[in-house]
Structures are given as structure tokens and as C-alpha cells.
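> Everything below, folded, please.
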Amino acid sequence: MIAWARKVRLFVFDEDPPGDIESLEDDSDALRSIWKNWARVEEKKRIVLALHIHDIELAKLRHHEPILRHTPENLPHLSAPELFAAPCAKSWKSLYLGTKKPVQGTHLPVAGRSSLLREFPQNDFLSYGMLESIGALAYEDSSRGHSGRAVVQQCEELLIEWYRKYAQVSNASKHPDHFCLMILWHSIFMHLDTRFDQLECACGREGEASAQRNRPYASSWAESRAAIRALLHATLIQQHFQLLPIGAESAIHVPMALYNCGIAWACFTRFGSGVGDSFVDPATLCEFPEIKLFGPKQLKSFLDIRSNIQWQKSESGPIFKIMDLLGRISHWKVAGSFATTLMALVDTQDLF
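Presented below is the predicted three-dimensional model:
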């Protein structure tokens, strides 16, 4: 798909300004022509943004680097959804004249800079693409088998600034989170210090020989601060999913986010021993910069779950809960595959 998109120059936007549309008659052919040309460019932008999102999601699924180069500041700028959904030239003209003229670029900092967001889009689809692109930094670094502190810190800063800007926009408009952006936000934090590829291998994804090679990492991870951070966000992901309206179709990234929660809990209980309990102190947990955004109240659910797990076993309460949540997703068939994979991790001989 990406090769085809490049061949037909889908990533090149020949965007001509509409000009003085105010002087055009509402039912004129000239206005309709300008509107249709504008709409074609907007369609291309949305296809490109969708390709970026799918590229990152496939990279996460297969634990490899994305094909595209993902930098948030290079994403195409989208017009407001209401403007794009205008049913006719007359309606589009009225909305366009009343809309603030878009500024090219998303104004996210270029990689390596510490400057913060200066302008945030009023479009959830573009916010979605921006967030996925921030996550691509963490996924690329993790796919190479390491998590450099500089990359982790850069992602932390971008994620925290994204959240602050998004919270302002979403509170002002009071619109629902149709793209499950907060679930994606938490799932990216889970990847910052955790190599899910190695955790899956430690659970036996590629056979016993690979499992033996990766179990030292899984054991050290389970006793580390990184595991506590990942599980904190896993708990918040579950809470956000349970708040979705009944019958709502979750976004494409949600099944994998829940699956990673299950992998994290399975490895934590199977390879952990409770030695790292010093990391579970509420004062220590509040040292994570993102947790300060929510306050200590959000820690209670995690601490309650943490106090009831059984060590050296995968069949803990959290993993069964996650399998149940995956079963509620009917729109994405991959959710069933993820639930089946998690079930295979459970040692059923001791259950009955």
C-alpha cells in the first residue's frame, strides 16, 4: 500500500489556496469546482494519515521498525471535521469563511529539540496521528533491543505535553473520545521501558530455546521499576476501556493495548517474586512524571490488584479480566486471536 501510495504521489499535496470565494455565488459552478478540488486534497491527507497509523500498528504487532519515517511535525494538516463533512458547496463556503485559516504543519518539536507544542489541532484524527508518531519513537527504539534514556525522556516530554494540550481541547469541546486516544497514550507509556518482544519470547512464543534466552530479561523486568510503571498504565487502560459506551466500536489500537496489558501481567506474576515491592510504595509511584497529571487517587486500583496476585503463576485475576475485555470486542477479529494467545499462557492444570 505504501509503495502504491508513493507511486501515485499520494504524499505530495498540490494545495492551491481557494482564493476569494466570498465573492462567488453559492450555486455557481466556480464555487463547486473549488470545493471539489479542496475536498480531493483533504481526502488524500486523510488517506496518508491512515497509512501512517496502520504502519505504526503493524510495526507494533510484528516488533519491527515502521516502513515510513514518522515525525509528528511532518504529518499533513487536516481541516476541521465539520468543514470536511460539508454536504454542499454553499454549506462548505459558509463554514470555510467562519473557520480560522489552517497553519501548515502540526508544530510539534523536531526530534532532539526540547521545545513544547505551541499549537494543537482541533481534529481528533490528526491528534491520533500525532500521538501514534510520538509512539513510533519508542517502538523503533524498542525494536532494536534497547531503550536509550534520551529517547525515553524525549517521549515522556512529548507525551506529557500532548496530554496537557489534548485535555484543554477535549474539555473545551466536551466531545467523546471516539478514537480511544487515552488508551493509546497509556499504551505508549507501557512501551517506554518494556521490551514486549522479549517478554513474549520468554513466555514461549518462539519455542523453548528462545524462551530460555529471554527469561533472564523477563525475570529482571518483573522485579524492576519498569514493570510497575507498565502495570500502572495497564490498570488505567482497563479502566478507560470499561468506560466505553456499550456497543461502541473501539479504535484499531485497543485490542493490542489490552493484549500487552495481559502479557505484562502474565510475565509479572510468572517471573516475579515480590522482591521489587519497594517500587510499589505510593510515594515512589508518584515519582513517575505522568502519574503526577492524575494524582495519587489513580494508584488505588493498581495497589488493590497488586495485593491480590499469586506469584509464579500466569493464571492471575488480571489476565482473566483482560481476556474477558478482549472478548467484548467484536469489530476487530484480531481481539479474539489475542485472547486465544493469552489463554495459551495460562497453566490450566491447577485451575480445576
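> switch to C-alpha atoms for all contacts and neighbour counts from now on
Will do.
> Report the contact partners of residue 128.
By Cα atoms under 8 Å, 6 or more residues apart in numbering, residue 128 lies in contact with 179, 181.
> in which helix or strand would I find it?
Secondary structure from DSSP states H and E places residue 128 in helix 124-143.
> Return the distance of that helix from the chain's centre.
7 Å (Cα atoms, centre = their mean, to the nearest Å).
> what element comes up after that helix heading to the C-terminus?
Following helix 124-143 in sequence, per DSSP H and E, is helix 149-173.
> Give me the helices and strands touching that next one, please.
Applying 3 or more Cα pairs under 8 Å, 6 or more residues apart in numbering; DSSP states H and E, one finds that helix 149-173 contacts helix 124-143, helix 181-192.
> now the ones you listed in JSON lines, with distance to residue 101?
What follows is the helices and strands packed on helix 149-173, written out as JSON lines (distance: least, Cα to Cα, whole Å):
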{"stretch": "helix 124-143", "distance to residue 101": "16"}
{"stretch": "helix 181-192", "distance to residue 101": "26"}
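> and for comparison, fold this next one:
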Amino acid sequence: MFEKLNKAILASWENSVLKDPAEAVSTIQAALIGQTFGLLSGEPKHLVIVEAFHGTVIACARRCNMFTRTSNCPDLSGLSTIELNTVWKSWARSEEITRTVLGLYIHDAELASMLHHETLLRHDPIALPVAADDVVFNAPTAAAWKERMLLRQDTRLTIRNYLHVNMELHHYSQPLPAELVCMPSSFTAYVVLHGISASVCEQQQSGRLDPGAPSFSKHYDTLMCWYFTFRAGKFSVSKDVIIPCDQFCLMIFWHTVFMHLLVDFNILERAIGRDGSMAGSAERDHYYTI
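Sure, this is the predicted structure:
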């Protein structure tokens, strides 16, 4: 099914991307779902297809101007029920497109981490709006959406304006107000953490992640600031039992990024035989020498 989906999408690129922007967005969303399946399937041949197809999806999204979208808070005053439903659906469509492009950033970071190579996208200067707060995005009706929209903070700035690495120098345990604006959005937390992972991979590839290097300290502080921004003290109460809110398995991923910061997984995988016993023996000898 995954392979057939890719073939069908490739066959429709020319017509959808060049002739019908609305259909093009739907095609890119379908491709993103297919790519996600390929990443999670565990099949080596699927991973090869995902890596090869990744650049194509990015190119088509750029062609449709999906990377240059802006987010505007609609005026909700004085709307009738019908008008409110129309505005809600329009906002939801815009949010879907924003999250689709953010999904491409997630895939980009996943592939770089998994396959130990550079990213295709630049993650620190990401110029997309932050994803909507969880309660706003999950609103079941137009009326509930309006109520939650009126209570939300204005987050029309792009993600790069909220990233720790782009902020003035401050201690990681005291996130700045601009960073805390993103706290109610679990999806934004997920995207930001993938951005940190992508940056770690880039530095790892260039050999600039020694524990004493400035880049190591920068990424350590960034990961710690992410924790104090998105996770510290974030709990929900269910039937008088306090349970962590972690629908994206964020803390597991946070620890994984820390592991990549401390260990070159490319060398580790070669040492345990990924590229054959001879290559593995050479890497093990290297570790023993150290």
C-alpha cells in the first residue's frame, strides 16, 4: 500500500502542483502520511524510499508557497453562527497546512538523526507560525473554538522568534516570556525538540560536539531550557491521580536527543557491526584506544 501510494502521488505531481493549489496541499498531506508510515514500518526498503522522496515533497511544498505562510488571528466579534462556522473552518484549514509543513521539518530531523547526515531544511531560522494551542486546535465546535481563541495569547510570530538559541543570553532554568508563550502547544514542543535534534546532528557531522566545545554547552542549555519551558510542572489530574501529559512521548525523545548529544551513534552502530565485521572491528579498536 505504501509503495502504491508513492507511485500514485508521483504520477499526480504535475497536475496537482502546477494546476490546482488546493489539490496540491491535499496531495502533500497524503505524501506526509505515507512518509510517516515508511519511517515507522521498520522495512529497510521503505526507509530508502522515504529518504529519496523526502526532497520531492519539500520541493512541491515550496512550489505551493507552504513555507511562507503567515498566521493571522481572525476578528471574531459580531459574527453570526453561520459566519463563525465559516471562519472556524477557514482557520482550521490554515492550521492544517501549517502543521503539514511542520511535519516536513519533523521528518527532516528524523531522517538526519536516523541516517546520520545533514538536514535539507534549516531548523533554527524556521519562519513558520507556531502550532495552535492544544485546547484551541481540539475545540469540538465553532462556539468552543471562539471561546478558547478569545482566551489565547497572540502567537502570530514565527517559531524562530521563540527559540532559545535565538534569544538573548539567559539561564536555562528561567525561560523568557517569549519562550513560555509556546508552552500550551504540545505539537510546537515536539517541533522545537526535533529542531534541537537536527542541530545536534549537524554539529555531530562536522565534529564540533566535543564535551568541552562551545556548541556542546549551547545544545545542553537549549535542551535544558526546553525542559523548563515545556515539561517542568506540566501535569494533568484524572480521578484524583496526577499523571504526566505526554501524548507525543516528549520526555523519551528528550532523553534520546541528549544521548545523541553525548554519543556519536554513527560510530556506535558501526562498532556493533552495521557495516560489516571489519568496519565494526576498526571502530571497536578506536574506542579501546581511547
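> just to revisit the earlier point, show where the helix holding residue 128 of structure 1 falls in structure 2, residue numbers please.
Counting by TM-score structural alignment, helix 124-143 of structure 1 lines up with residues 186-205 of structure 2.
> follow-up on the earlier one: could you tell me the angle between the helix holding residue 128 of structure 1 and helix 181-192?
Here helix 124-143 of structure 1 points in a direction 10 degrees away from that of helix 181-192 (axes from the mean of the first three to the mean of the last three Cα atoms, to 10 degrees).
> Now helix 124-143 of structure 1 on structure 2. Mean distance?
In the superposition with structure 2, the average deviation recorded for helix 124-143 of structure 1 is 1.2 Å (mean Cα distance after the TM-score superposition for structure 1).
> circling back to that earlier point, buried residues in the match of helix 124-143 of structure 1?
Buried residues in stretch 186-205 of structure 2, counting neighbours by 16 or more other Cα atoms under 10 Å, are found at 186-205.
> now do stretch 197-209 of structure 1
Going by neighbour count (16+ other Cα under 10 Å), the buried part of stretch 197-209 of structure 1 is 197-204.
> contacting residues around it?
Identification of contacts with stretch 197-209 of structure 1 by Cα under 8 Å, 6+ apart yields 63, 143, 210-215, 217-218, 263-264, 267, 345.
> Okay, and which of those residues map to strands?
Counting by DSSP state E, the contacts of stretch 197-209 of structure 1 place none of their members in strands.
> so which two of those residues are the farthest from each other?
The span of the contacts of stretch 197-209 of structure 1, defined through Cα to Cα, is set by 143 and 345 at 22.8 Å.
> what's around the equivalent of residue 190 of structure 1 over in structure 2, how many residues?
Residue 190 of structure 1 maps onto residue 259 of structure 2 when the alignment is built from TM-score structural alignment. Residues near residue 259 of structure 2, counting by other Cα atoms under 10 Å, number 12.
> Then residue 128 of structure 2?
22.
> Not counting sequence-adjacent ones, nearest residue to it?
In space, and not counting its chain neighbours, residue 128 of structure 2 is closest to residue 158: 4.9 Å by Cα to Cα, 6 or more residues apart in numbering.
> contacting residues around that neighbour?
Applying Cα under 8 Å, 6+ apart to residue 158 of structure 2 gives the contacts 70, 126-130.
> mind checking how far it is from residue 90 of structure 2?
20 Å (Cα to Cα, to the nearest Å).
> What does residue 215 of structure 1 correspond to in structure 2?
Taking TM-score structural alignment, residue 215 of structure 1 has residue 284 as its aligned residue in structure 2.
> Now for that match, how many residues are close by?
18.
> Please report how far it lies from residue 205 of structure 2.
Separation of residue 284 of structure 2 from residue 205 of structure 2 (Cα to Cα): 19 Å.
> ok, back up a step: quick one: what's aligned to the residue nearest to residue 128 of structure 2 in structure 1?
Per TM-score structural alignment, residue 158 of structure 2 is aligned with residue 105.
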